[in-house]
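Participant: Please find the sequence and the predicted model below.
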Amino acid sequence: MKYDFDEFVDRTGTHGMKWERTEALFGEKDLLPLWVADMDFRGPAPVIEALARRAELGLYGYTHRPDSLLEAFGAWMEKRHQWKIESDWICWSPGVIPALTAAIQTFTEPGDRVIIQPPVYPPFFKVVTENGRELVTNPLMQRDGRYEIDFEDLEAKFRTTGAKLLILCSPHNPVGRVWTRDELERLEAICAAYGALIVSDEIHADLVYAPHRHIPLAALSERAASRTILCHSPSKTFNMAGLQAAYIVIPDKGLRTAFNKTMAKGHHTMSNTFSIVGSESAYREGGEWLEQCLAYIEANIDYAIGYMENYIPQIKVTKPEGTYLLWLDCRGLGLSTTDLKLLLLRKAKVALNDGLSFGPEGEGFHRLNAACRRATLEEGLKRIRDAVYS
């Protein structure tokens, strides 16, 4: 079927964070929300219909995860990412961040070092420090607007800190890189040389634009599979984060048993009834919607980049290879961090994610969510242009 991504969906009264909590979180009225990674689109029709049928039953008791769900997820991974996985490799978590927390608690001890690669998704910092581990950063390098891994620094950090674990963001949020096979193999080799495990957050794996292709880290080799905790979820792919479901693929039996033991200690064992129904229907029948959605978002991204080049050339943005997030380099405006924030919030009246929340390397940047109606994007960009030149 043909989906209409220009459709206006009134989210008033839905308790959605993006549209109903923006004023409280940003401290300003009348803001246009272009921040949190939450699409403004209705999800796939088969998912909506499956959830409606389940809701109509009127019974919402304890629900187990059926084999058919694991089979659907496995088939999706094989079709989309050319990686055949076994059903018993699949663990469950209510979200990727709880899974990262469980992995840190399982495979490191208090005081151990954990490496992350900023600028990166803000919770990565917290899951390390709030669990009593020491944070080590391996900042990405920016070359001609494109971010790359600093492998020399990464090896030096392992050598000097003895870090036990690395959290990889693949594809990377917020810079939009889709790591190549060569990059992933080099990173995995360094981690293996120093005996470190890798927790790979691949929540944006399905949101990639041609000619780029996402490669699951654990699919690289048997060695990579034996040292990887891979986190996947339908939440970003199908705009269903509120259903709270993540599928954690751990091929190694020992690592898998230990991870599940930690999840059981926290009593994270039961799935939400609707997350089961929504996930299975999305993985079985959501492909058509996703293809159309990606085409629409990529057109939005191209529009935004062209608009910046033509009307706000002081703000630079490199087209992301994956995700629906634009990493705006606002340093050309010549504003302080405070003045830039005031420009966007008080003059432009747009709510973006402040780059500093992604680490010191994000100073002077802001993150914009392009997974919205074109009319919303046009209005947001116009507001920014008018604020810059007023």
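Facilitator: Received it, and whenever you're ready, just let me know what you need. Numbers count the residues shown, from 1 in each chain.

Participant: from here on, contacts and neighbour counts on C-alpha atoms
Facilitator: Will do.

Participant: can you count the residues close to the closest residue to residue 341 other than its chain neighbours?
Facilitator: Nearest in space to residue 341, with sequence neighbours left out and distances taken as C-alpha to C-alpha, 6 or more residues apart in numbering, is residue 354 at 7.6 Å. Using other C-alpha atoms under 10 Å, residue 354 has 21 neighbouring residues.

Participant: Residue 15: which element?
Facilitator: When elements are assigned from DSSP states H and E, residue 15 belongs to no helix and no strand.

Participant: Now do it against residue 22, distance only.
Facilitator: 11 Å (C-alpha to C-alpha, to the nearest Å).

Participant: more crowded one of those two?
Facilitator: Each of residue 15 and residue 22 has its neighbours counted (other C-alpha under 10 Å); residue 22 has more, 22 against 10.

Participant: need the contact list for that one.
Facilitator: 31, 33, 351 (C-alpha atoms under 8 Å, 6 or more residues apart in numbering).

Participant: Residue 23 and residue 17 touch, don't they?
Facilitator: No - contact criterion C-alpha atoms under 8 Å: residue 23 and residue 17 do not qualify, at 10.2 Å.

Participant: pull the longest helix from this structure.
Facilitator: Criterion DSSP state H: the longest helix present in the chain is helix 287-311.

Participant: one step back: out of the contacts of residue 22, who has the most neighbours?
Facilitator: residue 351 (28 neighbours).

Participant: With the flanking residues excluded, which residue is spatially nearest to it?
Facilitator: Among residues not flanking residue 351 along the chain, residue 33 sits closest, at 4.9 Å (C-alpha to C-alpha, 6+ apart).

Participant: Residue 347 now?
Facilitator: Per C-alpha to C-alpha, 6+ apart, closest to residue 347 is residue 387, 5.4 Å.

Participant: Likewise for residue 120?
Facilitator: Using C-alpha to C-alpha, 6+ apart, the closest residue to residue 120 is residue 358 (4.9 Å).

Participant: show me the contacts for that neighbour.
Facilitator: 118-122, 174.

Participant: Swap in 10 Å and give it another go.
Facilitator: 117-125, 173-174, 365-367 (C-alpha atoms under 10 Å, 6 or more residues apart in numbering).

Participant: from the contacts of residue 22, which is closest to residue 289?
Facilitator: Residue 289 has its nearest neighbour among the contacts of residue 22 in residue 33, at 23.7 Å by C-alpha to C-alpha.

Participant: next up, a second structure to put side by side with the first:
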Amino acid sequence: MTTRFDEIIDRRETNAVKWDSRKEVFGTEDLLPLWVADMDFTCPPEVIDAVVKKAKHGVYGYPKQPPAFYQAIQGWLKRRFNADVPKEWISTIPGVVPGIRMAVEAFTKPGDKIIIQTPVYPPFYSSVEDLGRHLIKNPLIEENGYYTMDLADLEKKIDARTKMLILCHPHNPIGRVWSKEELTRLAEICAKHNVFIVSDEIHSDLVYEKGTHTPFYTLPEALSQRTLTFIAGSKTFNTAGLFSSLAISNNAELLRTFTQTAAQFGVNHLNLFGIEAMTAAYSHGDEWLDELLVYLRENAEYIINFLETHIPQVKMWQPEATYLGWLDCRGLGLPKDELRKFMIEEAKIGLNDGASFGEEGVGFQRINFACPRSVIEEAMTRLKQAVDRLG
């Protein structure tokens, strides 16, 4: 059955990083880009209509967030996560990564220790190290492609200088949705040692089983008072270029400190069109997202089945969330640098090299499967032909 997501949309020469940066990133334009985390699908029609309407007005002055903006957010969080979030819990930030950096600046000092759970999204590393904080790794435990938190190791690594943990929830690149039990235990350890938690929940809408994602701010108040959660519609509705995200906390003083820090650095305003897009998406995007999740899940299943049938040396675990697959290529027996070269020069597909997510990612590649099925089919065919040539 043909769906709205089967359409091939030519993004070349549109200043799309994913397509128009192939030469800089991979050294060639002769490959299929399946790397940077945006989708090759158009936004929901309601989002497009809202942006076009605002564009036609012709005056693009400084915007404010109207009541409808907050009502849309609150309605979305209630419908998707059964979360009651007062307007007073919400602040704005142009992006989740700038938000994480502002949280580091607001709640830690140079020399403080900050924990991340690896392998993980590369900006987590730079958000700590660029600001002069000391990075502590709490590697996840992997068993047959399934990852869990190593909470015993976490507690061992916390000392008096440890001030923050940055959580990826759902996790990029491994696709885990942390259970309420896992989050509770994590929060208990951090509360015991007075460690602040920053929860990056930008992929929280892209969960394949409804009701499995637990927003951190919905945990009991004793565990969530020293936490700050970031969300955005950018991954969900493919609006990353509109630079509009949200920070949520049930601690008024904490949120005020964060907002003041963001204002000091001039990153407390949203994009004019981002406000319109977010309002429309959170008001009308449910049906579109439900259809998208079915399509994405089937894309992931296609990859998994193809690998099992044709390329057993490469494996992928079914992600619980996100449109990112974590390909275990260790069975190919290629050294780190040779694996990346093989994907680019032989398979001619542009993936994120696993090593960029930390040393625990060596031997892995991250694939973005948020594209038409025919593109995934072509990518898998290219990969099979390249592996066959390895002998």
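Facilitator: Sure, I can see it. Predicted model, so just to flag it, every value in this text is computed and none were measured.

Participant: related to what we said a few turns ago, distance from the longest helix of structure 1 to structure 2 after superposition?
Facilitator: Here the mean offset of helix 287-311 of structure 1 against structure 2 after fitting is 0.5 Å, by mean C-alpha distance after the TM-score superposition for structure 1.

Participant: which residues of structure 2 does that helix align to?
Facilitator: Per the alignment by TM-score structural alignment, helix 287-311 of structure 1 matches residues 286-310 in structure 2.

Participant: what's the offset of the matching stretch from the middle of its chain?
Facilitator: 18 Å (C-alpha atoms, centre = their mean, to the nearest Å).

Participant: If you count neighbours, what's buried in the helix or strand hosting residue 337 of structure 2?
Facilitator: Element membership of residue 337 of structure 2, judged by DSSP H and E, is helix 336-341. Neighbour-count burial for helix 336-341 of structure 2, counted by 16 or more other C-alpha atoms under 10 Å, picks out 336, 339-341.

Participant: hmm, who's touching that helix?
Facilitator: Against helix 336-341 of structure 2 from outside (C-alpha under 10 Å, 6+ apart): 26, 329-330, 332-335, 344-355, 361-365.

Participant: Any quick PyMOL command for the buried ones out of those?
Facilitator: Buried members of the contacts of helix 336-341 of structure 2, defined by 16+ other C-alpha under 10 Å, are picked up in PyMOL with:
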select buried, resi 26+329+330+344+345+346+347+348+349+350+351+352+353+354+355+361+362+363+364+365
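
Participant: Strands - which of the contacts of helix 336-341 of structure 2 land there?
Facilitator: Under the assignment DSSP state E, these contribute 349-350, 352-353, 364-365 to strands.

Participant: of all these, which two lie farthest apart?
Facilitator: Put simply, by C-alpha to C-alpha the two of these set farthest apart are 349 and 364, 14.2 Å from each other.

Participant: count of neighbours near residue 97 of structure 1?
Facilitator: Residue 97 of structure 1 - counted by other C-alpha under 10 Å - has 17 other residues nearby.

Participant: who touches it in this structure?
Facilitator: Applying C-alpha under 10 Å, 6+ apart, we find residue 97 of structure 1 in contact with 103, 123-124, 126-127, 201, 231, 246.

Participant: distance of residue 112 of structure 1 from residue 100 of structure 1?
Facilitator: 15 Å.

Participant: Compare those two (neighbour count), which wins?
Facilitator: A direct count of neighbours by other C-alpha under 10 Å for residue 112 of structure 1 and residue 100 places residue 100 higher, at 24 against 19.

Participant: Please, which helix or strand holds that one?
Facilitator: helix 96-107.

Participant: Okay, helices next: where are they in the stretch 1-150 of structure 1?
Facilitator: Using DSSP state H, counting those that start in this stretch, the helices of the stretch 1-150 of structure 1 run over 17-20, 22-26, 45-57, 67-81, 96-107, 123-129.

Participant: how far is the fifth one from where the chain is centred?
Facilitator: Spelled out, it's helix 96-107 of structure 1. 16 Å.

Participant: How about the third one?
Facilitator: Between the mean C-alpha location of helix 45-57 of structure 1 and the chain-wide mean there is a distance of 26 Å, by C-alpha atoms, centre = their mean.

Participant: what's the average distance of that helix to structure 2?
Facilitator: Counting by mean C-alpha distance after the TM-score superposition for structure 1, helix 45-57 of structure 1 comes out at 0.8 Å.

Participant: That helix to helix 287-311, inter-axis angle?
Facilitator: 120 degrees (axes from the mean of the first three to the mean of the last three C-alpha atoms, to 10 degrees).

Participant: Which elements pack onto helix 45-57 of structure 1?
Facilitator: Applying 3 or more C-alpha pairs under 10 Å, 6 or more residues apart in numbering; DSSP states H and E, one finds that helix 45-57 of structure 1 makes contact with helix 273-285.

Participant: One more: the last one?
Facilitator: Using 3+ C-alpha pairs under 10 Å, 6+ apart as the contact definition, the elements that helix 123-129 of structure 1 packs against are helix 96-107, strand 113-116, strand 134-137, strand 165-169.

Participant: Next: the shortest one.
Facilitator: Using 3+ C-alpha pairs under 10 Å, 6+ apart, the elements in contact with helix 17-20 of structure 1 are helix 22-26, strand 32-33.

Participant: Can you tell me what sits against that helix?
Facilitator: 10-14, 24-25, 31-40, 242, 351.
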